[in-house]
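Q: Just need the structure, nothing else, for what follows:
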Amino acid sequence: MNQLKPVTLSKFSTDNPPDSVEWCPTQSTLFVCGTYLYDGADKSRKGSIFCLNLNESTNSINTLQHLNTNGILDMQWLQHDSTYLSTICSNGQFVLYSLTSDQNEPLKQVLCEDVTADQTLGLTHNWYRPRDINQLTSSRYLVVGDQSGSLTLAELNTNGLEYIQQWQAHDYECWTCAFDYTNSNIVFSGADDCLFKIWDIREQAKETHLSREHKMGVCSIAVSPFDEHQFLTGSFDEYLRQWDKRMLDKSLKETKLNAGVWKIKYHPQNAQNILCACMANGFHIVDNTNLTVKCSYTEHTSLAYGCDWKHRDPLNELASMNMDDHDITNNLQDNDNTVATCSFYDKSVHVWKTQTIH
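A: Next up, the predicted model:
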């Protein structure tokens, strides 16, 4: 197996501590960073969104837009009738921005709704993204996890955000939640109670599976966009685990990454590359076949929270549509292994890429 060497392209400093970065799926050089700052003096939680552009000629990061917001806990891009950015905020609000062609203000707020009870701290959210594009509808389903351990299910449609149900899923903070991308009725959740759960959300949410394998809180879940049976979990117990939905009694594989596995990201095209943010131990690219570490990035000096893969240019994406997984893996360009990461207390965003060591 070839090893990968990280090469830093650029660094950027934020106003508040950053906790999330997301590359735009439709504009390959654009990405966003969300920040969160708790002020103990007045008990406020403030934040900001940086809309950034990577200049690939100079490897510099330019600020396109800066928005002052409530504390940002989670962000995701959504491709619907257009391209949107959704955020979950410290006051329990869901805020949706439309990506426009205005280079001075590319993000325009189009919706703001309370999604947690009594302004409970919102922590995480996930959109239902069917693996089969033919299953896309005019409505999009959203699940939100919060500090109280509750999950909220909602639907985004032409009328805005409509609530379907809310239930107490866990006794402590629900750090992570995700849809099963082959079935919009199935939701996964993980929390500070060390439990991983699966829910059937038809009518009243029903717990269909509970795992006690994690020895500490479950803080990340990633559902494979390539394999309909596979998903990954990360925990404060420092293990990354690979699962098969058909055999849930025990994880298939696990590897210790020596810090809490806060975020997990599948590569957009290469099923073998998994990006992990590991809190006090930097960022790692893990091989999905055997869960061995292929590359480690340790240039950050604080807690590793946010990470994401840069998406391919849409023209390159079209060119790869007729390739199988093996061909895609072997035809990846440098830009296909470009990563954005952020660390908390040093208020730092890095863009880096990998080079293959033969």
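Q: contacts and neighbour counts: CA atoms only from here.
A: Noted.
Q: Would you check that Glu22 makes contact with Cys33?
A: Yes. In terms of Cα atoms under 8 Å, Glu22 counts as a neighbour of Cys33; the distance is 6.7 Å.
Q: overlap in contacts of those two?
A: Common contacts of Glu22 and Cys33, defined by Cα atoms under 8 Å, 6 or more residues apart in numbering, are absent altogether.
Q: Now do the strands in the stretch 1-150 of the chain.
A: Counting by DSSP state E, counting those that start in this stretch, the stretch 1-150 of the chain forms strands over residues 3-13, 18-23, 30-39, 44-55, 60-70, 72-79, 83-89, 93-99, 107-114, 122-127, 140-146, 150-157, given from the N-terminal end onward.
Q: want to put them side by side, so please do this one too:
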Amino acid sequence: MAEATLQNLYPSSNQINTLYTYDTVLSADSVEWCPHEPYQNFFVCGNYQLDESSKNKNTETPQKRLGRILLFSISPVNGLKLWQSLNTPGVLDQKWCHNQINGLSILGVVNSEKTLEIYKFKPQDKKLLKPLPVKFELELITSYKIVEADNSEVLMLSLDWSTGKYESQEPEIICSDSKGRWHKFMFDKTGKLILLESSFPMHSYEAWIAAFYYWNTNVFFTGADDSVLLKFDLRIGLDPVLENKTHTGGVTSIHSNAEKEHIIVTGCYDEYLRLWDIRSMKIPVGTLKMPGPLWRLKWDPFGSNYLLAACMSGGAHVVDGHNKDDLKIIESYYKHKNITYGVDWSHLNESEVNKFSYEGNRIISTCSFYDHLLCVTKLYVEDR
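A: A predicted model of the protein is given here:
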């Protein structure tokens, strides 16, 4: 659908305004805001791009995938500031642990070289003979690389922390990969990753997403390019306890609602947002046709009543999710011209948000792939 037509059907409003833009150079596919005070004005942007110089038609060697993790902050005085650019393998997904661990903000990253990486956020006040500006950076503290018997190429595609509802100093992490499998880890008190379990291929194609049910993290879900949504309950065993074939395209996004028990949301290439009650999953309890294929869905961190959606070729949108029978788009953003992949809500409270230009009570970030564009915007959503 042409952009002009989309904007006629899902018009942007004066309630959403661009604060900052940034050219990430490499293709951008994820943005994640730090949830912890006093660093809620910090966020990371992940990059992923094929290295054309590594392409060799005469060998079967996989083409190299380049990546970067960009650490930014925003402030009403200094605007958007890049603090650090870390070269990595291609970044597929990033998530901050919802609670701090040993007083530190911890970031999980999955990449194109079979690896889950864990970084800590370091504010450093480096004072020598005279005071110098505070320095902020990410430091890699541990990683785990999946070992393949045949040394085949594997991309780790997604991750989720178990801490969405209940805090833990030894949280678990669920990941999915390009062979249709899931891997479950624990980040222990010594700061190391322990692989708890890896599955056989549970999906026929790439498992784009794995996500915990935050109210009981024995339960988690995976979704894949085979259009199947699987539910697991490790109290029963390693095999799925439910196979849902409602989706008519690849299942790309799953997010548990931390405020409403039993509720999860899924996104799909078939352009439908689906709301589910996990106690009975024959049919969704709510659906909404979106303006494009869905890649990411995020419940807001202030009450989990609104959803932020990355619709790839169809822009970014805010969905009112108060009423499962009346899901509706209330804001739309079309600054991105080519594949909107990353979206996230800032955790800044309204008093902090008010210090920035324009009217509004929320700040969000979005990013797109082929035009390698990062945007930070301000908007208004009704608190109710």
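Q: before we move on, back to that, let's have the strands of the stretch 1-150 of the first structure in a markdown table, adding distance to Tyr345 of the first structure and mean neighbour count.
A: Shown next, in a markdown table, are the strands of the stretch 1-150 of the first structure (distance: least, Cα to Cα, whole Å; neighbours: other Cα atoms under 10 Å):
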| stretch | distance to Tyr345 of the first structure | mean neighbour count |
| --- | --- | --- |
| strand 3-13 | 11 | 16 |
| strand 18-23 | 8 | 28 |
| strand 30-39 | 10 | 22 |
| strand 44-55 | 14 | 20 |
| strand 60-70 | 18 | 16 |
| strand 72-79 | 15 | 22 |
| strand 83-89 | 19 | 23 |
| strand 93-99 | 24 | 20 |
| strand 107-114 | 26 | 15 |
| strand 122-127 | 19 | 25 |
| strand 140-146 | 23 | 25 |
| strand 150-157 | 28 | 20 |
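Q: Which one, of those, ends up nearest to Val293 of the first structure?
A: When the strands of the stretch 1-150 of the first structure are ranked by distance to Val293 of the first structure, counting by Cα to Cα, first place goes to strand 3-13 at 8.8 Å.
Q: what separates that closest one from the chain centre, distance-wise?
A: Its chain's C-alpha centre lies 20 Å from the corresponding centre of strand 3-13 of the first structure when counted by Cα atoms, centre = their mean, to the nearest Å.
Q: Spell out the residue ranges of the strands in the stretch 201-350 of the first structure.
A: With DSSP E, counting those that start in this stretch as the criterion, the stretch 201-350 of the first structure has strands spanning 206-211, 218-223, 230-235, 239-244, 253-256, 263-266, 273-277, 283-287, 293-297, 304-309, 338-343, 348-357.
Q: Ok, which of the strands of the stretch 1-150 of the first structure comes nearest His311 of the first structure?
A: Taking Cα to Cα as the criterion, strand 18-23 is the member of the strands of the stretch 1-150 of the first structure that comes nearest to His311 of the first structure, at 6.7 Å.
Q: against the second structure, where does that closest one fall?
A: Residue correspondence for strand 18-23 of the first structure in the second structure, counting by TM-score structural alignment: residues 28-33.
Q: which non-adjacent residue is nearest the aligned partner of Ala224 of the second structure in the first structure?
A: The criterion is TM-score structural alignment: under it, Ala224 of the second structure has Ala191 as its aligned partner in the first structure. Spatial nearest neighbour of Ala191 of the first structure, chain neighbours left out: Cys174 (4.2 Å); criterion: Cα to Cα, 6 or more residues apart in numbering.
Q: just checking, Ile61 of the first structure touches Cys51?
A: No. When contacts are counted by Cα under 8 Å, Ile61 of the first structure is not listed as touching Cys51 (10.2 Å).
Q: any common contacting residues for these two?
A: Common neighbours of Ile61 of the first structure and Cys51 (Cα under 8 Å, 6+ apart) do not exist.
Q: Over which residues of the second structure does stretch 260-272 of the first structure lie when aligned?
A: When stretch 260-272 of the first structure is compared against the second structure (TM-score structural alignment), it corresponds to residues 293-305.
Q: And that stretch, how far out from the chain middle?
A: 10 Å.
Q: same question, stretch 198-215 of the second structure
A: Taking the mean of its C-alpha atoms, stretch 198-215 of the second structure sits 15 Å from the chain's own mean (Cα atoms, centre = their mean).
Q: picking that back up, what's the match for the residue nearest to Ala191 of the first structure in the second structure?
A: When the second structure is aligned by TM-score structural alignment, Cys174 of the first structure is paired with Ala207.
Q: Repeat that for Asn53 of the first structure.
A: With TM-score structural alignment as the criterion, the equivalent of Asn53 of the first structure in the second structure is Ser73.
Q: Please apply the same query to Ser139 of the first structure.
A: Pairing criterion TM-score structural alignment: the partner of Ser139 of the first structure within the second structure is identified as Glu170.
Q: and the longest helix belonging to the second structure, what other elements does it pack with?
A: If each helix of the second structure is counted by residues according to DSSP state H, the longest one is helix 3-9. Contacts of helix 3-9 of the second structure with other secondary structure elements, assessed using 3 or more Cα pairs under 8 Å, 6 or more residues apart in numbering; DSSP states H and E, are absent: no helix or strand is involved.
Q: And stretch 101-113 of the first structure, end to end?
A: Using Cα to Cα, to the nearest Å, one end of stretch 101-113 of the first structure lies 25 Å from the other.
Q: What are the contacting residues of it?
A: Stretch 101-113 of the first structure is contacted by residues 51, 64-65, 93-100, 160-161 when judged by Cα under 8 Å, 6+ apart.
Q: how far does that stretch sit from the chain's center?
A: For stretch 101-113 of the first structure, the distance between its averaged C-alpha position and the chain's averaged C-alpha position is 21 Å (Cα atoms, centre = their mean).
Q: same question, stretch 27-43 of the first structure
A: When distances are taken as Cα atoms, centre = their mean, stretch 27-43 of the first structure is centred 15 Å away from the chain's centroid.
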